[in-house]
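>>> fold the following.
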Amino acid sequence: MSAASCLLSEDQFLCSICLDVFTGPVSTPCGHNFCKNCITQHWDINNSCQCPMCNKVFDTRPELHVNTFISEMVSQFRREAKQKSSSSEQLVAKPGEVPCDVCTGTKLKALKSCLVCLVSYCETHLEPHLTASGLKRHQLMDPVENLEDRMCKKHDKPLELFCKTDQTCVCMLCSVLEHKTHEFVPLKEECEGKKAELEKTEAEIQQMIQKRRLKIQEIKQLVNFSKQHADGEIAEGVRVFTALIEAAQRGMDRLIKLIGRRQTIKEKEAESLTKELEQEISELMQRSSEVEQLSRSENHLHLLQSFPTIQAVPATKNWMEISFRPESHKGTVVRALTQLEEMLSNDVKKLVKAELKRAQQAAVDVTLDPDTANPYLILSDDGKQVHHTDVKKNLPDNPQRFSKSVSVLSKQSFSSGRLYYEVQVTGKTAWTLGVVRESINSKENIRLSPDDGYWTICLRNGNEYKTFAGDDVFLNVKVRPENVGVFVDYDEGLVSFYDVDAAAVMYHFTDCSFSEKLYLYFGPCPNDGGKNSAPLIITSVKCT
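Purely as a prediction, here's the structure:
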């Protein structure tokens, strides 16, 4: 069946009415074939039973049955035509595939490229190279584009060797002429070595990809942790502020009730006094009327008899001794606000204590750098203490050494992340602490402000705590600190100072713009005739 079908053409399976491949083929008594629907409609339209091919007329419309033989042949033809079409589509060169150079019109996919002909061939056009004796000797290879690039430009020969000396591809003539003293290997051998290197490179790349994926996972985890932390902070803030609002509302309600009760008592007192005064006024008016009537009486006897009783003024209170003043509620308001302030202060202290505890988790080991110390400073052997003396040491004038400012920097520098350290300032009347950027001017006395690369706070005159953020900012320090904690978040641009023992914030530098290394800054200040001779001591951090 398959062999026979190869001899059949599409024309043999066309209906003469619709001129398309048979659908439901039927045969008339005269032996001609049509689509069942086509012949039926033809007879219906013409109102006669006549064969469209031979014009034979049938007296009665013949009963039509599907011709199973032709139907099977048509089905087989359709299947083979579909397979042929599909196969043809698969052979067409797709984007990225090497097309046959010989095909005209639709380019089929090349199966081989000839290094002699410099042409790529599809299956059909490749056949001469497989059968013709002269073409069989040509060198075939898997299809590639731009075959000219595989030929030596100088000798017009295939590039078959790799010169290890010059690291380039050469032809056979190159190896005996220009490169005759060089080391050669076949391209395949060199490719194997390069593939091994590529596998190593691929492994490294995959490892790099894996590390970056792990980093992405780490960042996502940190983001989730940050979100959880932020949510916790928000919840705690909402709790504190809600409690504060509720406490303020309760305090306000109590204040209103207390003042209301006092006002009610005052009003009742005023009402009682008013009634008593009105009663006395009534009695006095009655006596006034009696006096007036008696004074007009012509009855001398009656006047004289009534005079002792009438002429005396009725006994009343001495209202000059009785005072009535409006109630003052300022004291009540002050006491209510004081209670609220105490409550708020306690909540703030709890929050600061938690904040300080988190900052202490970033504690770092800090030592002082003698190469930056002012010549009047004395550093301990362990690099943890510094104080000022009146004797100047003969030291090399390093570029980073402070010449005029009585200061010293840390050995450690930081350009990312968080850090925390603590300094004991007990017994000192003046000091300066903080962080500075690497490019500060260490040879001149300059203002210790962020604009000049200093984020510091200081003590002056024994009780003046201030910072140089723009204008001088005096700090509200209620208790003299003994230990000062310094926290830096480089990435967030934050520098914070704490009174460690009181768990209180001394000052926050926020929205700082860090773009270079930071060093820790220590200024013990002049000893002031011994009054400020105590050292600054870098202490071990103990979580509060």
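
>>> from here on, just use CA atoms for contacts and neighbour counts.
Noted.

>>> please enumerate the strands of the stretch 151-300 of the chain.
With strands called from DSSP state E, counting those that start in this stretch, the stretch 151-300 of the chain shows them at 161-163, 168-170, 184-186.

>>> give me the residues contacting the last one.
When contacts are taken as Cα atoms under 8 Å, 6 or more residues apart in numbering, the neighbours of strand 184-186 outside the stretch itself are 160, 161, 162, 163, 164, 165, 175.

>>> narrow the residues you listed to just the buried residues.
Buried subset of these (neighbour count, 16 or more other Cα atoms under 10 Å): 160, 161, 162, 163, 175.

>>> what's the distance between the second one and residue 184?
What that stands for is residue 161. 6 Å (Cα to Cα, to the nearest Å).

>>> overlap of the contact sets of the two?
Both residue 161 and residue 184 are contacted by residue 175, under the criterion Cα under 8 Å, 6+ apart.

>>> which ones are touching residue 324?
Counting by Cα under 8 Å, 6+ apart, residue 324 touches residue 270.

>>> any idea which element it lies in?
Take DSSP states H and E as the rule and residue 324 turns out to sit in neither a helix nor a strand.

>>> please tell me how far it sits from residue 271.
Relative to residue 271, and taking Cα to Cα, residue 324 is found at 11 Å.

>>> also residue 345?
Taken as Cα to Cα, the span from residue 345 to residue 271 is 44 Å.

>>> one more: residue 155?
130 Å.

>>> how about residue 294?
Taking Cα to Cα, one finds residue 294 at 35 Å from residue 271.

>>> ok, now residue 138?
132 Å.

>>> and this one, so I can compare the two:
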Amino acid sequence: MSAASCLRSEDQFLCSICLDVFTDPVTTSCGHNFCKNCITEHWNVNVPCHCPMCKKDFNIRPELHVNTFISEMVSQFRQEAQQKASSSSSEQQAAKPGEVPCDVCTGTKLKALKSCLVCLTSYCETHLEPHLTASRLKRHQLMDPVENLEDRMCVKHDKPLELFCKTDQTCVCMLCSVLDHKTHEFVPLKEEYEGKKAELGKTEAEIQQMIQKRQLKIQEIKESVDLSKEDADREKAEGVQVFTALKESVERSLNELIETIEEKQRTTEKQAEDFIKELEQEISELMKRSSEVKQFSHSEDHLHLLQNFPSLKAAPPTKDWTEVSVRPPSYEGTVVKAVTQLEETLSKEMKKLFEAELKRVQQYAVDVTLDPDTADPYLILSDDEEQEDHSDVEEILPNNRERFFAPRPPHLPPSCFPIVHPFGPRHY
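Predicted coordinates:
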């Protein structure tokens, strides 16, 4: 008999009690075949004895004899099925770690293709074939392969868990429903599965909504960080610009101060040089007259001395240097004046900076007031960007000025009270 013919008629070799291929097949007097062990246990439990197929009662337990023909056919079927399994096992993959192995394979366990909830067995492609071709096994419920199929059996009654007890919220078998859970409410597992699946669908939708909200929050935070970075970059650029201007102003004032002091020093040195030159010239004239006087004073020529005495006695014309002096220049107030001018420059730059910052903050506040719940009627700008006071809009828009401006003391000018900046308070 070929393997194909065996497969076409294999339902003839299945025991109606265990739904598996016959083991030691025996025939009852009514002509039905069973596994010897299956029918023996059945008759041990059910008294009087009857045939599980036709329900015929036997007053005396029939003597069982092995059906030699069916036994040989079953043996041949098993051999051909094993050969086919061996030939196809080379084409199928062995079960890897984490995959469900076939419970029927001997030796190398092949990867299970399906699990039977009735047989509580996982089958590879070869051993699954009877469940796809045999009429009795086609009624079994198949599912994707899972491990620990014994967990799907009632530990108390050793029956499949087929019902769901809504009272105790647990899976039970048919015997549980008439014994331990007799007064409870039951539904089929599939019905409860559909309900729970629908609930999980709602839960999944809620989770996805939560994920979307958090993704939006992440985007919002990133946008805030980007705005903060833009503000920081702008502040740094303005700071560099302002402090560069201040540095240049300080250097310019220092250079002017040094130039003024050095100019005074040069004037003093020039005056001193002129005095020294004039004094040296007079000294030269006096030394010349002194030499002449000395020469004539040692002369023995009486006439010559007397003739030149009047011109020698008179001193050469010189300047009265008694009141002449070089006074060091006064530097008093020079540094103070330079610092004062620098303070004026700094004050002008600070005023420009404050005006620009105030204008930017006011513009930000106006942008925020686009929300009618936070509108401030005092922060509406005209086309020329001048602040206007539209008191007539107070009836329409709530006065939430405190959202942008904190109360200021009455003795301080408007430019001194704190302004709420979008990235932190700043005081001007």
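
>>> now the TM-score, please.
After superposition, the two chains reach a TM-score (TM-score structural alignment, normalised by the length of the second structure) of 0.60; 307 aligned residues with a Cα RMSD of 3.7 Å.

>>> and the strands of the stretch 151-300 of the first structure as CSV, adding distance to residue 131 of the first structure?
CSV is the format used below for those (distance: least, Cα to Cα, whole Å):
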stretch, distance to residue 131 of the first structure
strand 161-163, 29
strand 168-170, 31
strand 184-186, 29
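
>>> number of nearby residues for residue 308 of the second structure?
Neighbours of residue 308 of the second structure under the rule other Cα atoms under 10 Å: 12.

>>> which one of residue 294 and residue 271 of the first structure is surrounded by more residues?
residue 294 (19 against 12).

>>> list the contacts for the more buried one?
residue 303.

>>> wait, what's in contact with the most centrally placed residue in the first structure?
Averaging the C-alpha coordinates of the first structure gives a centre point, and the residue nearest to it by Cα atoms, centre = their mean is residue 223 (7.2 Å). Neighbouring residues of residue 223 of the first structure by Cα under 8 Å, 6+ apart: there are none.

>>> again, only this time at 10 Å
Shown in contact with residue 223 of the first structure (Cα atoms under 10 Å, 6 or more residues apart in numbering): 217, 229.

>>> neighbours around the alignment partner in the first structure of residue 117 of the second structure, how many?
Mapped onto the first structure by TM-score structural alignment, residue 117 of the second structure lines up with residue 115. Neighbourhood size, residue 115 of the first structure [other Cα under 10 Å]: 19.

>>> what is the burial count for the spatially closest residue to residue 115 of the first structure that is not a sequence neighbour?
Leaving aside its chain neighbours, residue 115 of the first structure sits nearest to residue 139 (5.6 Å; criterion: Cα to Cα, 6 or more residues apart in numbering). Neighbourhood size, residue 139 of the first structure [other Cα under 10 Å]: 15.

>>> pretty sure residue 139 of the first structure contacts residue 113?
Yes: taking contacts as Cα atoms under 10 Å, residue 139 of the first structure lies within contact range of residue 113: 8.4 Å.

>>> with the first structure superposed, average distance for stretch 259-274 of the second structure?
Superposing on the first structure and averaging over aligned pairs (mean Cα distance after the TM-score superposition for the first structure), stretch 259-274 of the second structure comes out at 3.3 Å.

>>> which other residues reach that stretch?
Stretch 259-274 of the second structure is contacted by residues 253-258, 275-280, 325-331, 334-335 when judged by Cα under 10 Å, 6+ apart.

>>> quick one: buried ones out of the residues you listed?
Here, 16+ other Cα under 10 Å leaves 253, 254, 257, 275 buried among the contacts of stretch 259-274 of the second structure.

>>> list the contacts of the first one.
Yep, that's residue 253 of the second structure we're talking about. Residues near residue 253 of the second structure by Cα under 10 Å, 6+ apart: 247, 259, 335, 337, 338, 339, 341, 342.

>>> let me have those in TSV, adding distance to residue 408 of the second structure and secondary structure as columns.
As requested, those are exported to TSV (distance: Cα to Cα, whole Å; DSSP: H, G, I helix; E, B strand; the rest coil):
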residue	distance to residue 408 of the second structure	secondary structure
247	34	helix
259	47	helix
335	38	helix
337	36	helix
338	36	helix
339	33	helix
341	32	helix
342	31	helix
